[in-house]
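In: Test case, fold it:
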Amino acid sequence: MGKLDGRVIVITGAARGQGEQEARLFVAEGARVVLGDVLAERGAALATELGERQARFVRLDVAVEEDWAALVEVAQEAFGKVDGLVNNAGIVRFNALVDTPLEEFQQVVSVNQTGCFLGMRTVAPRIAAAGGGTIVNTASYAGLTGMAFVGAYAAAKHAVVGLTRVAALELAAQKIRVNALCPGAVDTPMVDEGALDPSADPEEGARIVAELCRKRVPLGRIGRPEEVARLALFLTGEDSSYITGQPFVIDGGWLAGESPA
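Out: Okay, the predicted model is just below:
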């Protein structure tokens, strides 16, 4: 018996990184998954690999209402219901606050904050119609504290934590639990590419992030996407049945304080 037997879960940003690992783990635990991402080729390939009985891919720009409407219709037609959502899609841009162009700020907020809002607003009624379920929003370590050079990202992720708490209060009567993941640095393409100018070498970005984690993270390393996926599984399954409205930090101890030299 899997921990998610019979569940139908929507996962955004599912073509790679944390979302991909969540999709793989959820299917291994018995779920059927609907994968949303703007990376259509990679997302479709993952759905094919997972199998038609277990997965569907829908091209999804999380900031577009019409894309969300299309996704839930595909989910309903393919699997008959939706009873879970993992709002995983996100982007990061590194810039000093006073140097951040308005367009860049709005882009980050559009994906990370508006996308989360639209996901909950669209999918929650379907979850309620299925008799209840779970929503897991991906916030961040930076959604609970300040972090230099990621002002837009931190603002959006603070908002995700707030939206999570509001949704938990409003949706509890419909038997929907809502919680937030708050990862620190995790070894995903988003982090590697965001560490530098987008035109730079992602391998150099990965090196910079790894060195930062070696110095700042008590456990001395960057996180792995499969580790975040296991926390998403916990919050989606019955093991967390009395938990709602909470942010869960998974950061190797970074938020705990300053490590000794």
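In: CA atoms for contacts and neighbours, from now on please.
Out: Will do.
In: Would you mind identifying the next helix or strand past the longest strand along the chain?
Out: Scanning the chain for the strand with the most residues, using DSSP state E, yields strand 176-183. Sequence order places helix 189-194 as the next helix or strand after strand 176-183, per DSSP states H and E.
In: ok, then the element right after that next one?
Out: Next along the chain after helix 189-194, taking DSSP H and E as the criterion, comes helix 202-216.
In: tell me what that next one is packed against?
Out: Helix 202-216 sits against helix 189-194, with contacts defined as 3 or more CA pairs under 8 Å, 6 or more residues apart in numbering; DSSP states H and E.
In: Run through the neighbouring helices and strands of the helix it packs on.
Out: helix 202-216.
In: Could I get the buried residue list for the helix it packs on?
Out: Across helix 202-216, burial judged by 16 or more other CA atoms under 10 Å covers 202, 205-206, 209-210, 213, 216.
In: Just the angle for whatever helix or strand comes next after that helix relative to strand 176-183, thanks.
Out: Next along the chain after helix 202-216, taking DSSP H and E as the criterion, comes helix 225-236. Going by axes from the mean of the first three to the mean of the last three CA atoms, to 10 degrees, helix 225-236 is angled at 160 degrees with respect to strand 176-183.
In: tell me what helix 225-236 is packed against?
Out: Contacts defined by 3+ CA pairs under 8 Å, 6+ apart place helix 225-236 against helix 17-28, strand 133-138, strand 176-183.
In: With mean neighbour count as extra columns, can I get the ones you listed in JSON lines?
Out: Converted to JSON lines, those look like this (neighbours: other CA atoms under 10 Å):
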{"stretch": "helix 17-28", "mean neighbour count": "24"}
{"stretch": "strand 133-138", "mean neighbour count": "28"}
{"stretch": "strand 176-183", "mean neighbour count": "26"}
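In: Redo these as JSON lines? Include distance to residue 166.
Out: Below are the helices and strands packed on helix 225-236 laid out as JSON lines (distance: least, CA to CA, whole Å):
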{"stretch": "helix 17-28", "distance to residue 166": "24"}
{"stretch": "strand 133-138", "distance to residue 166": "12"}
{"stretch": "strand 176-183", "distance to residue 166": "9"}
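In: nearest to residue 55, of these?
Out: Shortest separation from residue 55 across the helices and strands packed on helix 225-236 is recorded for helix 17-28, at 8.1 Å, computed as CA to CA.
In: tell me what whichever helix or strand comes after the closest one is packed against?
Out: Scanning forward in sequence from helix 17-28 by DSSP H and E, the next helix or strand is strand 32-37. Applying 3+ CA pairs under 8 Å, 6+ apart, we find strand 32-37 packed against strand 8-12, helix 17-28, helix 40-50, strand 55-59, helix 65-79.
In: Would you do the same for the sequence below? I want to compare the two.
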Amino acid sequence: MWKYANVSVRGTSHAKNGTPCQDYSLSRTFEGPGGTRVLLAAASDGAGSASRSDEGSELACTLFADAVGSHFARGGQVEELTREFCESWLGRFQRAVRARAAKAGCRSREFACTFLAAVICEGAAVFIQIGDGAIVYAEKEDEYMWAFWPQQGEYENMTYFATQSSAKKFLQHSLHTERTYGEVAVFTDGLQRLALHYQTRSAYAPFFRPFFSVLRRLEEEDHTRYSDSLRAFLDSDRVNERTDDDKTLVLATWQREREESS
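Out: Okay, here's the model as predicted:
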């Protein structure tokens, strides 16, 4: 019922400096109560000035996926992914970062990263964010809305990170019930200027429409080819002319079983 893909691409500025892609993303499904399929789409953007932020972004996403997977393995529901659940994950993440930093002989700041995640099933959705980037979703085809506007720090190019001691203060959490969001996109700040319209503070539908149009029609055996095409687009001259940062895009679309059998 879920079709999804995720791609993280190194920015041209990172390529010039010889630094790795500091973004990380994942998309997967879990079995929820009653056999429902639950989607997790997550992304994290490592701070460019932090030497181990690529490790931090991967750790943030994988630890959250582990926590969500354990939750559903115990019979939990999407509605039970409360703010307290997310704060508990954040505490575990920060402890893991401190342990890695102590072993490496550096500060936790070197693992600095943002975090975004969407957990969705039929009738319920939870959105979580710390920092910039955005989550865009649609209840009806081609009607795209954002969950949280990208967080900006004191200055324009600053934001907040999951590694900060004050991260709990900036953690944004929202729960939506009795609605089915059939499409969702999660992306890091490298794509903000392409995917969001800042003057109207809205999601820029022409950016998302082509991706979802193809994804809806995709056959399972074409997923790898779709991811390759998505990667090629994010690394194209057309995109790199507008942003030199790392770029991550996670896309997912939900279809009813009756549509598959028709």
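In: Need the TM-score between these chains.
Out: Superposed pair, TM-score by TM-score structural alignment, normalised by the length of structure 1: 0.30. Supporting alignment: 139 aligned residues with a CA RMSD of 6.3 Å.
In: picking that back up, return the most buried member of the helices and strands packed on strand 32-37 of structure 1.
Out: Ranked by mean neighbour count under mean count of other CA atoms under 10 Å, these are led by strand 8-12, which reaches a mean of 28.
In: Residue 168 of structure 1: which of the helices and strands packed on strand 32-37 of structure 1 is closest?
Out: strand 8-12 (17.9 Å).
In: the inter-axis angle of that closest one versus strand 55-59?
Out: 40 degrees.
In: wait, which of the helices and strands packed on helix 225-236 of structure 1 is closest to residue 69 of structure 1?
Out: So among those, strand 133-138 is nearest, using CA to CA, at 17.1 Å.
In: got a list of contacts for the closest one?
Out: Applying CA atoms under 8 Å, 6 or more residues apart in numbering, the external contacts of strand 133-138 of structure 1 come out as 83-89, 116, 120, 127, 160, 164, 175-183, 232, 235-236.
In: Now tabulate the helices and strands packed on strand 32-37 of structure 1 in JSON lines and tack on distance to residue 190 of structure 1.
Out: Shown next, in JSON lines, are those (distance: least, CA to CA, whole Å):
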{"stretch": "strand 8-12", "distance to residue 190 of structure 1": "14"}
{"stretch": "helix 17-28", "distance to residue 190 of structure 1": "8"}
{"stretch": "helix 40-50", "distance to residue 190 of structure 1": "15"}
{"stretch": "strand 55-59", "distance to residue 190 of structure 1": "18"}
{"stretch": "helix 65-79", "distance to residue 190 of structure 1": "22"}
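In: And the longest strand of structure 1, what does it pack against?
Out: Using 3+ CA pairs under 8 Å, 6+ apart, strand 176-183 of structure 1 sits against helix 115-129, strand 133-138, helix 151-171, helix 225-236, strand 247-250.
In: Report the angle between the fourth one and strand 133-138.
Out: In this case it means helix 225-236 of structure 1. 150 degrees.
In: got it, and the third one?
Out: Relative orientation of helix 151-171 of structure 1 with respect to strand 133-138: 170 degrees, computed using the same axes, to 10 degrees.
In: Can you list the buried residues in stretch 92-101 of structure 2?
Out: Here stretch 92-101 of structure 2 shows 92-94, 96-98, 100-101 as buried, counting by 16+ other CA under 10 Å.
In: between these, which is closest to residue 259 of structure 2?
Out: Of all the buried residues of stretch 92-101 of structure 2, residue 259 of structure 2 sits closest to residue 93, with 39.7 Å by CA to CA.
In: and the closest one, what element?
Out: Applying DSSP H and E, one finds residue 93 of structure 2 within helix 83-104.
In: C-terminal to that helix, what's the next element?
Out: By DSSP H and E, the next helix or strand past helix 83-104 of structure 2 is strand 115-121.
In: I'd say residue 69 of structure 1 and residue 122 touch.
Out: Yes: here residue 69 of structure 1 reaches residue 122: they are 7.0 Å apart, a contact under CA atoms under 8 Å.
In: ok so, going back, what's the closest of the helices and strands packed on helix 225-236 of structure 1 to residue 192 of structure 1?
Out: Set against residue 192 of structure 1 and scored by CA to CA, those come closest in helix 17-28, at 10.9 Å.
In: what angle do that closest one and strand 55-59 make?
Out: Angle, helix 17-28 of structure 1 to strand 55-59, by the same axes, to 10 degrees: 150 degrees.
In: Check which helices and strands helix 17-28 of structure 1 is in contact with.
Out: On a contact count with 3+ CA pairs under 8 Å, 6+ apart, helix 17-28 of structure 1 meets strand 8-12, strand 32-37, helix 40-50, helix 225-236.
In: Mind doing that once more with 7 Å?
Out: helix 225-236 (3 or more CA pairs under 7 Å, 6 or more residues apart in numbering; DSSP states H and E).
In: ok, the buried residues of helix 202-216 of structure 1 vs residue 47 of structure 1, which is closest?
Out: residue 202 (25.7 Å).
In: List the contacts of that closest one.
Out: By CA atoms under 7 Å, 6 or more residues apart in numbering, the contact set of residue 202 of structure 1 is 192-193.
In: cool, residue 207 of structure 1 as well?
Out: Per CA under 7 Å, 6+ apart, neighbours of residue 207 of structure 1: none.
In: is it true that residue 34 of structure 1 touches residue 50?
Out: No: applying CA atoms under 7 Å, one finds residue 34 of structure 1 not in contact with residue 50, separated by 11.0 Å.
In: excluding its backbone neighbours, what's nearest residue 44 of structure 2?
Out: residue 115 (4.5 Å; CA to CA, 6 or more residues apart in numbering).
In: how far away is the one you found from residue 25 of structure 2?
Out: 10 Å (CA to CA, to the nearest Å).
In: Kindly report the same for residue 217 of structure 2.
Out: Distance, residue 217 of structure 2 to residue 25 of structure 2, by CA to CA: 23 Å.
In: out of these two, which sits in the more crowded spot?
Out: Under the neighbour definition other CA atoms under 10 Å, residue 217 of structure 2 and residue 25 were set side by side, and residue 25 has more, 27 against 10.
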